[in-house]
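with the sequence up front, the predicted model follows.
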Amino acid sequence: MSTSEGGGGSHHFKDAVPPVTTVFAAGDVPDHIANMSDDEAALATLGYKQEFKREFSAWTSFAVSFAVMGLLPSIATTMWYGIGYAGPAANTWGWLVSVVFILCIAASMAELASSMPTSGGLYYAAAVLAGPKYGPLAAWITGWSNWFVQVTGAPSVNYGAAGMMLAAASIVNPSYVPTSYQTFLLSTLLMIVHAGISSMPTLWIAKFNSVGTVINVLALIITIIIIPTTTNNVPKFQPSKVAWGIENFTDWPDGIAVLMSFLAICWTMSGYDAPFHLAEECSNAAVASPRAIIMTAGSGSVLGFVLNTLIAYTITDVDAVINTELGQPWAAYLVQVLPQKAALAVLSLTIVCAFSMGQGCMVAASRVCFAYARDDCFGVLSVPLKRVNRHTLTPVNAVWFNTSIGILLLLLIFGGAAIDAIFSIGAIAAFIAFSIPIFIKIAVVRNKFRRGPWHLGAFSLPIGILGCSFVVVILPFFNFPAVNGADLTLDEMNWTSLVYGAPMLFVIIWFFVDAHKWFKGPKININHHMHTIGIEGIPVSPKKVIDVESGSTSKASASST
């Protein structure tokens, strides 16, 4: 990996604090560059006018993505789909095997983020790499899939957080049994609170997430210390053959059960794309954003393995944890291995982390929604969704639109097992969106890919191949129900294929029937030389080009400079 100057040229501009690493290649100088900051000029090479304040750094971008990943609450809320499928093996060697490939995907994504640091992220990269003929379709599929995972992120996290809160009430008062109605109302309340925070100015959000990340890290460390030192188990730890062994709770063979258990790992390790979507609000984004992606994926892999292994070595009855009357396996696990006060303390820490995670998910989702609306992906709804609030300079409309959709998704709580689909979508939709631009880069663009200042060098191709191969193999198993044959009922059905597949089928049909007529991929709103000379294959709009010096709009042609 490298952070050397890339792109064939180096331009440094006045008043750069801190200095911004250029993403320019020779001749890619935007018009009116004299009045741009370094970050504005770097964004202009990709075709966009600066609209947000750049108040994120590598650390605060990492803070948001680590909060979105939320290791402690993620592991807590997905125990059903990990250890609940394959037993302790899912937490130990299952985690190790899968994160190797997940790190390959994260590294390839970081390379894309350095080359094209925009809020559109993977969607923009897919359009650019696929070229003018197939770029709109690639961007359309990538964008909608990525928005599906973003819009399901906050409701899934808040559903898990609400479950833990109500489980804590049940631990204190064993006669209390939470209802679906109460879970829905509490989850909805959390959604509304997060939407309010995410509507604040960027600097406030950045500070909130910085505090949240510190809390996440400290809570994770405290949990890792408390469990082995306070456990009631005698002996404290299970033998290694148990902790690393398969305990199959599905009707499928052991191998398939392990593959199915990767759902928990993939859902947990899917928040590292947040720095990509925050690139337009980050200083020196071409270096800071990929670094934040790698920091998130790397720290998540290590700390997640430590916590999961600890669970595998201390859990005494997996079946009792998964089928608990508390309705939340993490709460049941804590009660099983810890004294009640210690269990409640750790559960409380997990709830606080889940709150921070849900808010991080809401921020990332709003930036994705804004970026896609800017290119009219949402049809007539794009007009209000692409507006930046003049008081907060944040996409407030996008925040509340995602919140409304998320609350509607929470109605799946009343459908029993159907609520599980929002977790499966979180993994499937994310990794489809992650892998499409990476696949295009390694299979089509190959050595023509223009690297940013942070890149993988000679390892780019093999790392991309490993990541994409993993996605192709693993995703079908996330649609499997835990039972089959006569045991399969409507209540036990895996509804992911319907909840994710039906909307995706609709948007694909929409593209071929109508959207292809007007959707041409990312819309350029600045006249600059990179696109007018056709390097990226995306033409400047013949109708509108924003003059970033005067702010006026004028006619332009794709051949003009």
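Nice, thanks for sending it over. Numbering: from 1, shown residues only.

going forward, measure contacts between C-alpha atoms and count neighbours the same way
OK.

list the buried ones in stretch 86-102?
Within stretch 86-102, the residues that qualify as buried are 86-96, 98-99, 101-102, counting by 16 or more other C-alpha atoms under 10 Å.

same question but for stretch 288-302, I mixed them up
288-298, 300-301.

just the closest of those residues to residue 251, please.
Checking the buried residues of stretch 288-302 against residue 251 with C-alpha to C-alpha, the nearest one is residue 301 at 29.2 Å.

tell me the secondary structure of the residue nearest to residue 492 when sequence neighbours are not counted, please.
Nearest residue to residue 492 in three dimensions, chain neighbours excluded: residue 417, at 6.4 Å (C-alpha to C-alpha, 6 or more residues apart in numbering). Under DSSP: H, G, I helix; E, B strand; the rest coil, residue 417 falls in the helix class.

count residues in the vicinity of residue 417, would you?
Residue 417: 15 surrounding residues under other C-alpha atoms under 10 Å.

hmm, residue 493 and it touching each other?
Yes: judged on C-alpha atoms under 8 Å, residue 417 makes contact with residue 493 at a distance of 7.1 Å.

in the one helix or strand residue 365 maps to, what counts as buried?
Element membership for residue 365, per DSSP states H and E: helix 340-374. By 16+ other C-alpha under 10 Å, the buried positions in helix 340-374 come out as 342-344, 346-374.

please apply the same query to stretch 119-133.
Judged by neighbour count using 16+ other C-alpha under 10 Å, the buried positions of stretch 119-133 are 119-132.

among the residues you listed, name the ones in helices.
122-132 (DSSP state H).

mind putting these into JSON lines with distance to residue 34?
Below are those laid out as JSON lines (distance: C-alpha to C-alpha, whole Å):
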{"residue": "122", "distance to residue 34": "30"}
{"residue": "123", "distance to residue 34": "30"}
{"residue": "124", "distance to residue 34": "26"}
{"residue": "125", "distance to residue 34": "27"}
{"residue": "126", "distance to residue 34": "31"}
{"residue": "127", "distance to residue 34": "29"}
{"residue": "128", "distance to residue 34": "27"}
{"residue": "129", "distance to residue 34": "29"}
{"residue": "130", "distance to residue 34": "32"}
{"residue": "131", "distance to residue 34": "30"}
{"residue": "132", "distance to residue 34": "30"}
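
for comparison:
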Amino acid sequence: MPEAHEPVPEHHAATKLSADEEHLARLGYSQELNRSWSGFSNFAISFSIISILAGCFTNYAAGFNNGGPISISWSWPILGIFILIIGFTMSELVSAYPTSGGIYWWAAKLGGARAGFFTGWLNLIGLIAVTAGVSYGCATFIDLTLDTVSDGWAESSGLGTIFIIFVVVLVLASVLNIFSSHLMAVLNNISVWWHVAGALIIVLILVIVPDSHQSPGYVFTETFNNSGWFDGSTSAFGFFAVVIPFGFLLTQYTITGFDASAHLSEETESASNAAARGIWQSILYSVIGGYILLLAVTFAIPDGVDGNPANAEVGLGGVAYIFNTALGQNWAGLVLFISAAAQFFCATACMTSASRMTFAFARDNGIPGSRRWAALSANRVPANAVMFVAITAALVTLPALKSINGIPTAFFAVTSIAVIGLYFAFAIPIWLRWRIGDDFELGSWNNGAKYKWMNIVAVVEIVVVCLFLMLPTVPAGAPWRDEFTWASVNYAPIVTIGALVALAVWWTVSARHWFTGPKTTIDKAVVEVFDE
């Protein structure tokens, strides 16, 4: 097999290639990765990364503290519709350009090398952050599970213990990814059924086991402001204009990572259709399944000692408080175990997606040390890229060793970085596709004339939500407040803006002289055969 940056010899032009390999050849690449993923496996990896059993639980408190039940019951379906529109616009793009580079490749194709450079780095930052966030969330739920089923575990638990579990999760996910691409396809197929069956079991437990449930009036009209802003008011204009949007993190973080279907397109059969379906179907089913799950959790919120719903306790303890109080130790332990296992599947899938993006971007010389990160192992897996993602994910999560009142605020910052990096990366090619208009070369799956409004709606939603996620989430994180502390700072905007400034300087001083966008790894003679 040729090296990552070497052209395929001309005699390969005579070789009979599949339709997928011909399409990839027209885009300039030889078939280096193992194309062993079915359409279901492609859908499965995005569905696994979205993981309603991960984001819905790990960020439940973020939504609940910033709005209360209405932030769950109303924000989720409304934002879900907008994200589905984003998915449709990306499905059209992957159908036309099914490459592992995905988002970056689309931007470079439609907007030139500079657009590709910025998009590639935003996408890479987002994928590494989401891998870190999911893996840390998995470690937290493993810790919660052990704390629930073992009376003595809490004595030795703490942020240090959770961080050690987090590192172990990264190591295990890396080993599984390095072993075999086909193994990852099988694991993601299993993951789908674990998520479906697990979510169904948890919903049934939450419906049957609790002695009482909250009323529909509570779930759909109750407000709660535990953000610290506006003195806890739930009637001030700022509550609706600022606090509730802070809670958008729950939905926007959970339903992300669906670009995995694009990054695995070079390993998927009938990719032009299968990867497109993988994106929008994974979003649609996750929005529906996640909403049912979140409603079941919210209806199960117990009453506090004064007979009122335990809003403050839920705000502090999240879903773990709900499960332990409403279900009891044994049932809570089962629910937490199901979720922790699902989150491990999710972390492993995130590692797969991030490593394929790293491989593709390095293949086009977009990362320092590109030759190393674009290298494939004997199993045709980008093993070096896997290790790069794992180590970087561990490093960016180090601030989670520091807590505010026992809460690792850095975890929520990492999830915000994941959302901002990924969705800003999505917005660039979506905007460029709209700008190019009817001159865009459509794939077999497309939105027809509907792209004219879909792409604009998608970009506006991304910009608005991401701007809210860069604001100080608590008063102590605002530099103009007397109670300001650096430990409370939302460092998502610092990382995002810092990265953009660094990339702008890097591009101006150096990268523009050597980064030319997607390279060709297949001899032009091969492409000419198909174009005749």
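Nice, thanks for sending it over. Just so it is clear, the model here is predicted, and its values are computed rather than measured.

where do the helices of the stretch 151-300 of the second structure begin and end?
Using DSSP state H, counting those that start in this stretch, the helices found in the stretch 151-300 of the second structure span residues 153-156, 159-179, 181-208, 216-221, 237-238, 244-246, 248-254, 260-263, 271-299.

show me what contacts the alignment partner in the second structure of residue 124 of the first structure?
Superposed on the second structure with TM-score structural alignment, residue 124 of the first structure falls opposite residue 105. For residue 105 of the second structure, the contact set (C-alpha atoms under 8 Å, 6 or more residues apart in numbering) comprises 97, 99, 116, 120, 517-518.

of all those, which comes closest to residue 501 of the second structure?
When the contacts of residue 105 of the second structure are compared against residue 501 of the second structure (criterion: C-alpha to C-alpha), the nearest one is residue 120, at 14.9 Å.

the first structure: which residue goes with that closest one?
Aligned partner of residue 120 of the second structure by TM-score structural alignment: residue 143.

for residue 415 of the second structure, see how far away the spatially most central residue of the second structure is.
Nearest residue to the geometric centre of the second structure (C-alpha atoms, centre = their mean): residue 257, 3.2 Å. According to C-alpha to C-alpha, to the nearest Å, residue 257 of the second structure and residue 415 of the second structure sit 12 Å apart.

quick check: neighbours shared by those two?
residue 130.

JSON lines for the helices of the stretch 151-300 of the second structure, including distance to residue 399 of the second structure?
Listed next are the helices of the stretch 151-300 of the second structure as JSON lines, based on distance: least, C-alpha to C-alpha, whole Å:
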{"stretch": "helix 153-156", "distance to residue 399 of the second structure": "20"}
{"stretch": "helix 159-179", "distance to residue 399 of the second structure": "10"}
{"stretch": "helix 181-208", "distance to residue 399 of the second structure": "30"}
{"stretch": "helix 216-221", "distance to residue 399 of the second structure": "35"}
{"stretch": "helix 237-238", "distance to residue 399 of the second structure": "30"}
{"stretch": "helix 244-246", "distance to residue 399 of the second structure": "21"}
{"stretch": "helix 248-254", "distance to residue 399 of the second structure": "19"}
{"stretch": "helix 260-263", "distance to residue 399 of the second structure": "27"}
{"stretch": "helix 271-299", "distance to residue 399 of the second structure": "29"}
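
of the ones you listed, which stretch is the most buried?
helix 260-263 (a mean of 32; mean count of other C-alpha atoms under 10 Å).

just tell me the aligned range of that one in the first structure.
Taking TM-score structural alignment, helix 260-263 of the second structure hits residues 274-277 over in the first structure.

residue 36 of the second structure matches what in the first structure?
Aligned partner of residue 36 of the second structure by TM-score structural alignment: residue 55.

is it correct that that match is in contact with residue 206?
Yes: Residue 55 of the first structure is in contact with residue 206 according to C-alpha under 8 Å; the separation is 7.4 Å.

in a strand, that's where residue 393 of the first structure is, yeah?
No: assessed with three-state DSSP, residue 393 of the first structure is coil; it does not lie in a strand.

counterpart of it in the second structure?
So residue 393 of the first structure corresponds to residue 380, using TM-score structural alignment.

ok, now residue 290 of the first structure?
Per TM-score structural alignment, residue 290 of the first structure is aligned with residue 276.

chain neighbours aside, what residue packs nearest to that match?
That would be residue 91: by C-alpha to C-alpha, 6+ apart, it lies 4.1 Å from residue 276 of the second structure.

would you say that neighbour is within a helix?
Yes: assigned with three-state DSSP, residue 91 of the second structure falls within a helix.

residue in the first structure paired with it?
Residue 91 of the second structure maps onto residue 110 in the first structure, by TM-score structural alignment.

with residue 410 of the second structure instead?
Aligned partner of residue 410 of the second structure by TM-score structural alignment: residue 418.

hang on, isn't residue 259 of the first structure packed against residue 477?
Yes: in this structure, residue 259 of the first structure is within contact of residue 477 by C-alpha under 8 Å, at 6.6 Å.

just to revisit the earlier point, tell me the one of the buried residues of stretch 86-102 of the first structure nearest residue 412 of the first structure?
Of the buried residues of stretch 86-102 of the first structure, the one sitting nearest to residue 412 of the first structure (C-alpha to C-alpha) turns out to be residue 86, at 25.6 Å.

what's the burial count for residue 18 of the second structure?
Residue 18 of the second structure, neighbours per other C-alpha under 10 Å, totals 11.

quick one: map it onto the first structure.
Checking TM-score structural alignment: residue 18 of the second structure goes with residue 37.

next: residue 464 of the second structure.
So, by TM-score structural alignment, residue 464 of the second structure is matched to residue 473.

where does its match sit: helix, strand or coil?
Going by three-state DSSP: residue 473 of the first structure is helix.

over to residue 321 of the second structure?
helix.

my guess is residue 459 of the second structure contacts residue 432. True?
No: checked against C-alpha under 8 Å, the pair residue 459 of the second structure and residue 432 is beyond contact range at 10.4 Å.

pretty sure residue 141 of the first structure contacts residue 509?
No: shown here, residue 141 of the first structure and residue 509 do not form a contact pair, counting by C-alpha under 8 Å, at 10.9 Å.

which of the two has more neighbours?
Ranked by neighbour count (other C-alpha under 10 Å), residue 141 of the first structure and residue 509 place residue 141 first, with 21 against 12.
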